[in-house]
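A.B. asks: below are the sequence and a predicted model for it; my questions follow.
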Amino acid sequence: MSDVSISRSASGTGTGGLGQTWVLALGTFSVGTDAFVLAGFLPDVAASLHVSTSGAGQAVTVFAATYALAAPVVATVTARLPRRALLVAALVLLAVANAGSALAPDLPLLLVTRILAAIGAAAYTPTAGAVSAALVRPELRARALAVVVGGLTVATALGVPLGGAIGAVMGWRTALGLVAALCLVTALAAGALTPSLPGAAPVPLRTRLAALRQPGVVTVLPLTALGMAAAYTAYAFVVPALRALGVTGSGTVWMLSAYGLGAVAGNLAAGVAADRVGPVRTLTVGYTLMAVTMAAFALLAVTGARTPVVVALLAAAWGAASWCQTPPQQHRLIEAATAQAPLLVALNSSAIYLGISAGTAVGGLTMPIGTGTTFVVATALTLAALTWLAVSPPSPTPAR
C-alpha cells in the first residue's frame, strides 16, 4: 500500500471491518496495564522505596506528563517509519522500561524508567488509533476507535486488578516484571499479525501544533484534558481511597475489577452511542454520571454510610464514566478535520495523559487532607467539564 493510499484510508475510505483492529487492542491492553497497574499497589511501592504514598504517586504523574509532551514529538520523529515496525519497537521499549521499573532501587530510578515507558506508550497508542481509523469503513470508525481504546479499558478490568493481586502475593516488583513479559509477548504478536503499512511524509512539529488553532479542535482537546483530570484525581490513590471507604485486602481487587468492568462497558457503549446519537449527547450522559458518582463517593467518605455493594456499584459507574469519554472525543476531532486523523488522535492522546497527570498531581495534594476532599475536587472538575461541553460552539463542517 502506498503512502497515498494510506492517506486516503485515513481520510475515511477504509473498507475493512472491525476484525483488523483486535491485534491493535491487544497492544493497548499491554500499554494500559503498564500505565495503570501501579495504582493497584502504590502503597507497597511507597513502603519499599521509603517514600510517602503521595511521593510514590509521582511515578504515575511523571508517566502521564511525559506521555503528553512526548506524543507529538514522537509522532514527528517517527513519521516515516513503517507502522508495524513502529508498533513493535514501542512495545519492546515498554518491556525494557518495565523490567527497569521492577529492578529500580529507589524513587529517582523508578521515575526514569517510567519516563522511558511513557515514550514507548506515546509511540504506540496514537499510532494504533490512527491505523484503526484508517483500516475500517467510515461508519465503523467510532467503534474501531472504541475497540482500540477498549484494550486500555480491559487492562483496567483485568490487568490492573490482576497486577494488584500478584503484587499482594508476590510483590510489586514481580508484578512489573510480568508486565514487561506481557509487553514482549505482545510485540511478537503485533509483528506477526499487524498489516504491513508504510509511514508517511513527516509533518513538522510546528504544523502539528498549529492544528490546535482549528475551530473544531481548540474546544475539544481542553475538554479531553479536563474530563480525564476529573476521572483521575483519585484513581492513582484508589487503594488508600478505598481503605477510607472501608474496603481492604481482597476487597480492593474486587473493587478494581468492578471499576474495570464498568470501564469496558462504558467505552464500548460510547462507541456505539457516538455513531448513533452523536458524540455530544454521549459525553453529556457520561459527564453527568461521573459528577453524580464523584459526589456520592465524597458523601460516603464524609458520612461513613457505605456498604461493599454500594461502593462496588459506584466503582463500576466511575469506570464507565471515565472511559466513555475517549471514543466520542476522537470522533469529534476526526469529523472536524478528517484528513488530519493521525495527527488529531496523537494530540488527543497527549490531552488524555496531560489530564491524567494534572488529576494525579491534584490528588496527591488533596489526599493527605482527606478522601472526601479529593472526591469533592473531582466532582468540581467534572462539573467544569460538563459546563465546557455545554457552552462550546458546535463543531464546524468536516474539513476533508
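C.D. replies: Cool, got the structure. Numbering: from 1, shown residues only.
A.B. asks: CA only for contacts and neighbour counts going forward, please
C.D. replies: Fine.
A.B. asks: my guess is residue 80 contacts residue 200, does it?
C.D. replies: Yes: between residue 80 and residue 200 there is a contact under CA atoms under 8 Å: 5.1 Å.
A.B. asks: neighbours around residue 206, how many?
C.D. replies: 10 (other CA atoms under 10 Å).
A.B. asks: what comes into contact with the strand or helix carrying residue 146?
C.D. replies: Element membership of residue 146 [criterion: DSSP states H and E] is helix 141-154. Outside of helix 141-154, the residues within contact range by CA atoms under 8 Å, 6 or more residues apart in numbering are 18, 21-22, 24-33, 128-129, 132-133, 136, 260-261, 263-264, 267-268, 270-272, 274-275, 323, 326-328, 330-331.
A.B. asks: helices of the stretch 151-300 of the chain, start to end?
C.D. replies: Along the stretch 151-300 of the chain, counting by DSSP state H, counting those that start in this stretch, helices occupy 160-170, 172-193, 205-210, 215-218, 220-232, 238-244, 250-276, 279-303.
A.B. asks: which ones are touching the closest residue in space to residue 378 that isn't next to it in sequence?
C.D. replies: Spatial nearest neighbour of residue 378, excluding adjacent residues (CA to CA, 6 or more residues apart in numbering): residue 230 at 4.7 Å. Contact partners of residue 230, counting by CA under 8 Å, 6+ apart, are 355, 359, 377-382.
A.B. asks: if any of the residues you listed are buried, put those into a ChimeraX selection.
C.D. replies: Applying 16 or more other CA atoms under 10 Å to the contacts of residue 230, the buried members can be selected in ChimeraX as follows:
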select :355,359,377,378,379,381,382
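A.B. asks: residue 29 against residue 155, yeah?
C.D. replies: Yes: shown here, residue 29 and residue 155 form a contact pair, counting by CA under 8 Å, at 5.1 Å.
A.B. asks: between those two, who's got more neighbours?
C.D. replies: residue 155 (29 against 26).
A.B. asks: this is the comparison structure:
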Amino acid sequence: MPLALAALALAAFGIGTTEFVVMGLLPTIAHDLDVSIPDAGYLVSAYALGVVIGAPLLTLAARRLPAKTTLLSLMGLFTVGNIATALAPDEPVMLVTRFVAGLPHGAFFGVGAVVAAGMVSADRTAKAVSMMFLGLALANIAGVPLGTYLGTRMGWRSAFVVVAVIGVLSVLAIAVLIPRQEKAAPTRARDELAVFRRGEVWLALGTVTVGFASIFTVYSYVAPLLTEAGGFSSASVSWLLVLLGVGMTVGNVIGGRAADRALIPSLYTALAALTVVLVLFALAVPLKVTAAIGLFAAGVAGFSLGPIMQTFIMSKAPDSASLVSASVQSAFNIANSLGAYLGGLTISAGLGYTSPVWLGALLALVGLVMAVVVTTATRHGQGPETLSVRQPQLNNQK
C-alpha cells in the first residue's frame, strides 16, 4: 500500500512542519505581535501541551470510530488550528490556536501507526510505521527551512497558510488512498486505560522519554553549539540543519528496517550507537569537517530510534496499540521540553556549549540501561520481538 502510506507521510510532513517552523520564526512573530522573544517562546510550549493532552484524550474519544474516520477528523482539526493560527490577532489568541493545532498530533500518529501496521504483513510493520514517520523527518529537510524562509520573506502568517494547505491535501489523500475500515469494536475507556496499570508500559514510556531527551539536549542548542564551539558562521547553520535533517531521514529508514529484523537487538544497538556517536560528536565539534560528519551521524543515530521505539511500545500493549502509540508522542514532547531544560542548565552552569552533547550521551546510556531492564523483566513473559497488534479490518473499498 505505498500510496496509502504516502498519504500518512504527507500528513506527518505537515505536522512536523508546523511543530518546528515556529522556532525559526520566533523573532518575526515576536516583532509583529509586539512581544518579547521569550514570551513568543510560549507558543512552542502551547503546541507541546496540546500534544501531551490531546494524545490520550482524543485517542480515547475516537476509540469506537473507524480508524479512517478518526484520521480524517484529526487532520481536519489540525487544518482548522493552523488556519486560526494564521489569522490570530495577538499572542493570547495565538497561544490558544497553537494549543488546538497540537491536540490531534499525538492521536494521529498513534492511530496512523496502527493503520500502517495493518496494511502490511507482520514482518514489515516497523518499515510501514517508518514510512509514515518519513514525512516527519522530511519536514526537517524541506518543510521547516522553506517555511522559515517564506515566513521571513512574506510574513510569518504565510507559513501557517501553507501548512493549512498541506492539511487540506492530507485530508483528500487519506480520503482517497486509505482503505475503508470496519467500525471499531465497542470498548470502554476504563478498559483501554487499564494498560497503564502495567509497570512495563510505564518503564517503556520512560525509556522513550529519556532516549529522546538525549537527542533534544543537542537539537535544542545546535545553533550556538555550531557557531560558538564549532566556529561556523551564522549563515552556515541553515545548511548544517539540512544536513542534520538528511541524517534524520536516513536514520528513520534504517531504524524501520532494523526493527523488522530484530526489534529488541535494534533497540539496544540504536541507544548504544547514539551514546557513542554523541561522545564522538562532542570531541569532534572544534574541527568543522568532523563536526559536520558528527552532526549527520547524530541525526542518523537519533532518529533511528523513532520507528524502533514506536514499534517497541506498541509491542508492550498490543490490545491498546493506538493509545500507547499516541502516548509515545506525549513522551516525545515531554522529552523535547526536558532535553531543552537540562541542556540549558548545563550551559547556564558555565560548562560550555558542548556540555548538552555530553549530557545527551549520558541520557542515551541511561535509556539503554532502562531498555535492558524492561526487556529483561518481560523476557520470560511475552516480550515479543515482532509486532502483533489489534489491527483494523481493511477492505478494498476506498
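C.D. replies: Arrived safely, thanks for sending. Just so we're clear, the structure is a prediction, and the values are computed from it rather than from any experiment.
A.B. asks: got a TM-score for the two of them?
C.D. replies: Once superposed, the chains reach a TM-score of 0.84 (TM-score structural alignment, normalised by the length of the second structure), with 379 aligned residues with a CA RMSD of 2.8 Å.
A.B. asks: how about residue 153 of the second structure, what does it touch?
C.D. replies: With CA under 8 Å, 6+ apart, residue 153 of the second structure has no contacts at all.
A.B. asks: the first structure: which residue goes with that one?
C.D. replies: Here residue 153 of the second structure is matched to residue 169 in the first structure, going by TM-score structural alignment.
A.B. asks: measure that match to residue 149 of the first structure for me?
C.D. replies: Distance, residue 169 of the first structure to residue 149 of the first structure, by CA to CA, to the nearest Å: 29 Å.
A.B. asks: same question, residue 278 of the first structure
C.D. replies: Taking CA to CA, one finds residue 278 of the first structure at 18 Å from residue 149 of the first structure.
A.B. asks: please apply the same query to residue 302 of the first structure.
C.D. replies: 34 Å.
A.B. asks: which of these two has more neighbours?
C.D. replies: Taking other CA under 10 Å, residue 302 of the first structure and residue 149 do not tie; residue 149 has more neighbours (27 against 15).
A.B. asks: mean deviation (superposed) between the longest helix along the first structure and the second structure, please.
C.D. replies: When the first structure is parsed with DSSP state H, its longest helix is helix 107-135. Compared with the second structure after fitting, helix 107-135 of the first structure has a mean deviation of 1.7 Å; criterion: mean CA distance after the TM-score superposition for the first structure.
A.B. asks: and stretch 115-134 of the second structure, which stretch of the first structure?
C.D. replies: Using TM-score structural alignment, stretch 115-134 of the second structure lines up with residues 131-150 of the first structure.
A.B. asks: dump the residue contacts of the aligned residue in the first structure for residue 84 of the second structure.
C.D. replies: Using TM-score structural alignment, the equivalent of residue 84 of the second structure in the first structure is residue 100. Shown in contact with residue 100 of the first structure (CA under 8 Å, 6+ apart): 110, 113.
A.B. asks: which secondary structure element contains residue 100 of the first structure?
C.D. replies: Secondary structure (DSSP H and E) places residue 100 of the first structure in helix 83-103.
A.B. asks: what about the aligned partner of residue 35 of the first structure in the second structure, how many neighbours?
C.D. replies: Aligning on TM-score structural alignment places residue 35 of the first structure opposite residue 19 in the second structure. For residue 19 of the second structure, the count of nearby residues is 21 (other CA under 10 Å).
A.B. asks: same question for residue 43 of the second structure.
C.D. replies: For residue 43 of the second structure, the count of nearby residues is 24 (other CA under 10 Å).
A.B. asks: repeat that for the one 5 residues further on.
C.D. replies: For residue 48 of the second structure, the count of nearby residues is 27 (other CA under 10 Å).
A.B. asks: look up how far residue 205 of the first structure lies from the aligned partner of it in the first structure.
C.D. replies: In the first structure, residue 48 of the second structure lines up with residue 64, judged by TM-score structural alignment. According to CA to CA, residue 64 of the first structure and residue 205 of the first structure sit 20 Å apart.
A.B. asks: roughly how far apart are the alignment partner in the second structure of residue 119 of the first structure and residue 54 of the second structure?
C.D. replies: Matched to the second structure by TM-score structural alignment, residue 119 of the first structure sits across from residue 103. Using CA to CA, we find residue 103 of the second structure at a distance of 4 Å from residue 54 of the second structure.
A.B. asks: ok, now residue 260 of the second structure?
C.D. replies: The gap separating residue 260 of the second structure from residue 54 of the second structure is 29 Å, by CA to CA.
A.B. asks: more crowded one of the two?
C.D. replies: Higher neighbour count among residue 260 of the second structure and residue 54: residue 54, with 27 against 23, using other CA under 10 Å.
A.B. asks: for the more buried one, which residues are in contact?
C.D. replies: Residues near residue 54 of the second structure by CA under 8 Å, 6+ apart: 102-107.
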